[in-house]
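**Q** The following block contains a protein sequence and its predicted model.
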Amino acid sequence: MKLAQIATAFVLAIAAFGPAKAQSTEEFLTIQLKDGPVVVQLMPDVAPKHVAQIKDLAAKGEYDNVAFHRVIEGFMAQTGDVQFGDMENGFEPGRAGTGGSNLPDLPAEFSDKPFVRGTVGMARSQDPNSANSQFFIMFGDGSFLNSQYTVVGQVVAGMENVDKIKRGEGGNGEVSDPDRMVKVTVGRN
């Protein structure tokens, strides 16, 4: 190949793939906790429907003041029950974790993304197509969840604040007087 042909092939390759794009701030979720912010990089390429629903709920302020109702040491912290978990508007401790939102449940978007420390996954019932608004953040590895739950993101900053979330005392990680997501916004704030 001549130099001119190589240069032409290079230019065509760049045109085909386009310039590298900076990540949109809309691909992040910032969760303000009592101890500081947690930044989650969302994965719309992995779970587009779930990410869109989380962003919609966050943009409407639905996640603000929602309890971490189930927190298990070494495993995960679960939150996002906007129906029964809002600690400033209709909080029902006995029902927190059983509700969702006024949006529809979503079909599973399982992937090969592993559940490791900082992974954010969607909570659901035994029905794989029942995820709605609840999600959890992993404290450690959870390979037994791989390809069984939808991965929506990864904590990229503030994991030390997740580590400070109050743990549950009950057999299923139920938390009395739980910590909450103070404010949740779309973007890297």
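**A** Perfect, thanks for sending it. Residues are numbered from 1 along each chain as shown.
**Q** use CA for all of it now, contacts and neighbours both
**A** Noted.
**Q** could you measure the residue sitting nearest the centre point of the chain against residue 182, distance?
**A** Centrality entry for the chain: nearest residue to the mean C-alpha point is residue 120, 4.0 Å, by Cα atoms, centre = their mean. Distance, residue 120 to residue 182, by Cα to Cα, to the nearest Å: 18 Å.
**Q** rewinding a little: is the residue nearest to the centre of the chain in a helix, a strand, or coil?
**A** strand (DSSP: H, G, I helix; E, B strand; the rest coil).
**Q** Tell me who's in contact with it.
**A** By Cα atoms under 8 Å, 6 or more residues apart in numbering, the contact list for residue 120 reads 40, 135, 136, 137, 138, 151, 152, 153, 154, 155.
**Q** Sort out for me which of those residues are in helices.
**A** Here DSSP state H is the test, and these give no hits in helices at all.
**Q** Do a quick rundown of the helices in the chain.
**A** With DSSP H, the ranges of helices along the chain come out as 3-17, 48-59, 159-162.
**Q** Mind putting those helices into JSON lines with mean neighbour count and distance to residue 102?
**A** Below are those laid out as JSON lines (neighbours: other Cα atoms under 10 Å; distance: least, Cα to Cα, whole Å):
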{"stretch": "helix 3-17", "mean neighbour count": "11", "distance to residue 102": "39"}
{"stretch": "helix 48-59", "mean neighbour count": "19", "distance to residue 102": "10"}
{"stretch": "helix 159-162", "mean neighbour count": "17", "distance to residue 102": "27"}
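**Q** how about those helices, which one is nearest residue 73?
**A** Residue 73 lies closest to helix 159-162 among those, at 11.4 Å (Cα to Cα).
**Q** What is that closest one packed up against?
**A** Other elements packing on helix 159-162 under the criterion 3 or more Cα pairs under 8 Å, 6 or more residues apart in numbering; DSSP states H and E are strand 36-42.
**Q** Included below, for side-by-side comparison, is a second structure:
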Amino acid sequence: MALYTPAYQPTGEEVAVIKTSKGDITVQLAGKDAPIHVGNFVELAQKGFYDNLKFHRYVPGFVIQGGCPNTRDLTPEEVVHQAASPFGGLGTGNPGYSIKEEFTTNPNNSHEDGALAMARSQNPDSAGSQFYLCLGPQHGLDSGYTVFGQTIEGLDVIATLRVGDVIEGIEIKNAAE
């Protein structure tokens, strides 16, 4: 799969408001540290790519993951059912491309509580649209996954998210025109 370079050039001021069925999560995006990931996330959010996707993976004390387009046309109940099956196909979707990893170049690539990072497959350059939020510090991931934001409001909301909960939309504040 070809690597995509986003046209959007982050300023470092971007803030994402992830609107979920459980409440809003506000994340300061790390545009200076992970410009490819932030540019990609901003573009997808502004296109409405994340609208109505569901969280499909929850590991208590570890992460809550969403952004798989395979969840778009499923009800929350169907996502819960399919997530329980290794053959459910959830967690395999992407936007049709992948982006270059930045965990080796991000000077602040630290998986703190509430960190926003991109999920990927075995290939380091396979991230696309799926993201996760850390449920507590996860420094074992620092050397293999790109952190591109940190939650500044809504840790309480993150703590309540489960498989099937809906990403109603993602609003980007302070985006350059």
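**A** Alright, I've got the coordinates. This is a predicted model, so every value here is computed, not measured.
**Q** What value does the TM-score take for this pair?
**A** Overlay of the two chains. TM-score (TM-score structural alignment, normalised by the length of structure 2): 0.79; 152 aligned residues with a Cα RMSD of 2.0 Å.
**Q** Aligned to the residue nearest to the centre of structure 1, what sits in structure 2?
**A** Aligning on TM-score structural alignment places residue 120 of structure 1 opposite residue 116 in structure 2.
**Q** separation between that match and residue 16 of structure 2?
**A** 10 Å.
**Q** Check residue 90 of structure 2 too.
**A** 24 Å.
**Q** quick one: which of the contacts of residue 120 of structure 1 sit in strands?
**A** 40, 135, 136, 137, 138, 151, 152, 153, 154, 155 (DSSP state E).
**Q** would you list the residues you listed in a markdown table and tack on distance to residue 89 of structure 1 and neighbour count?
**A** Shown next, in a markdown table, are these (distance: Cα to Cα, whole Å; neighbours: other Cα atoms under 10 Å):
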| residue | distance to residue 89 of structure 1 | neighbour count |
| --- | --- | --- |
| 40 | 25 | 26 |
| 135 | 20 | 22 |
| 136 | 21 | 22 |
| 137 | 24 | 26 |
| 138 | 27 | 26 |
| 151 | 29 | 31 |
| 152 | 27 | 29 |
| 153 | 27 | 25 |
| 154 | 29 | 22 |
| 155 | 27 | 21 |
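**Q** so which of those would you say is closest to residue 110 of structure 1?
**A** residue 151 (7.1 Å).
**Q** how about the closest one, what's its match in structure 2?
**A** By TM-score structural alignment, residue 151 of structure 1 lines up with residue 147.
**Q** just to revisit the earlier point, need the ones in strands among the contacts of residue 120 of structure 1 in a markdown table (columns: distance to residue 112 of structure 1).
**A** A markdown table is the format used below for those (distance: Cα to Cα, whole Å):
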| residue | distance to residue 112 of structure 1 |
| --- | --- |
| 40 | 19 |
| 135 | 18 |
| 136 | 18 |
| 137 | 17 |
| 138 | 16 |
| 151 | 9 |
| 152 | 12 |
| 153 | 13 |
| 154 | 14 |
| 155 | 18 |
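**Q** where do the contact lists of residue 116 and residue 16 of structure 2 overlap?
**A** Residues touching both residue 116 of structure 2 and residue 16 (Cα under 8 Å, 6+ apart): residue 27.
**Q** any idea what residue 171 of structure 2 aligns with in structure 1?
**A** Match for residue 171 of structure 2 (TM-score structural alignment): residue 185.
**Q** which position in structure 2 aligns with residue 52 of structure 1?
**A** Using TM-score structural alignment, residue 52 of structure 1 lines up with residue 39 in structure 2.
**Q** Mind checking which of residue 90 and residue 16 of structure 2 has more residues around it?
**A** Per other Cα atoms under 10 Å, whichever of residue 90 of structure 2 and residue 16 has more neighbours is residue 16, with 24 against 21.
**Q** How about the contacts made by the nearest residue to that one once chain neighbours are set aside?
**A** Nearest residue to residue 16 of structure 2 in three dimensions, chain neighbours excluded: residue 172, at 4.6 Å (Cα to Cα, 6 or more residues apart in numbering). Residues near residue 172 of structure 2 by Cα under 8 Å, 6+ apart: 14, 15, 16, 17, 42, 45, 46.
**Q** ditto for residue 136 of structure 2
**A** With Cα under 8 Å, 6+ apart, residue 136 of structure 2 has these contacts: 61, 62, 112, 113, 114.
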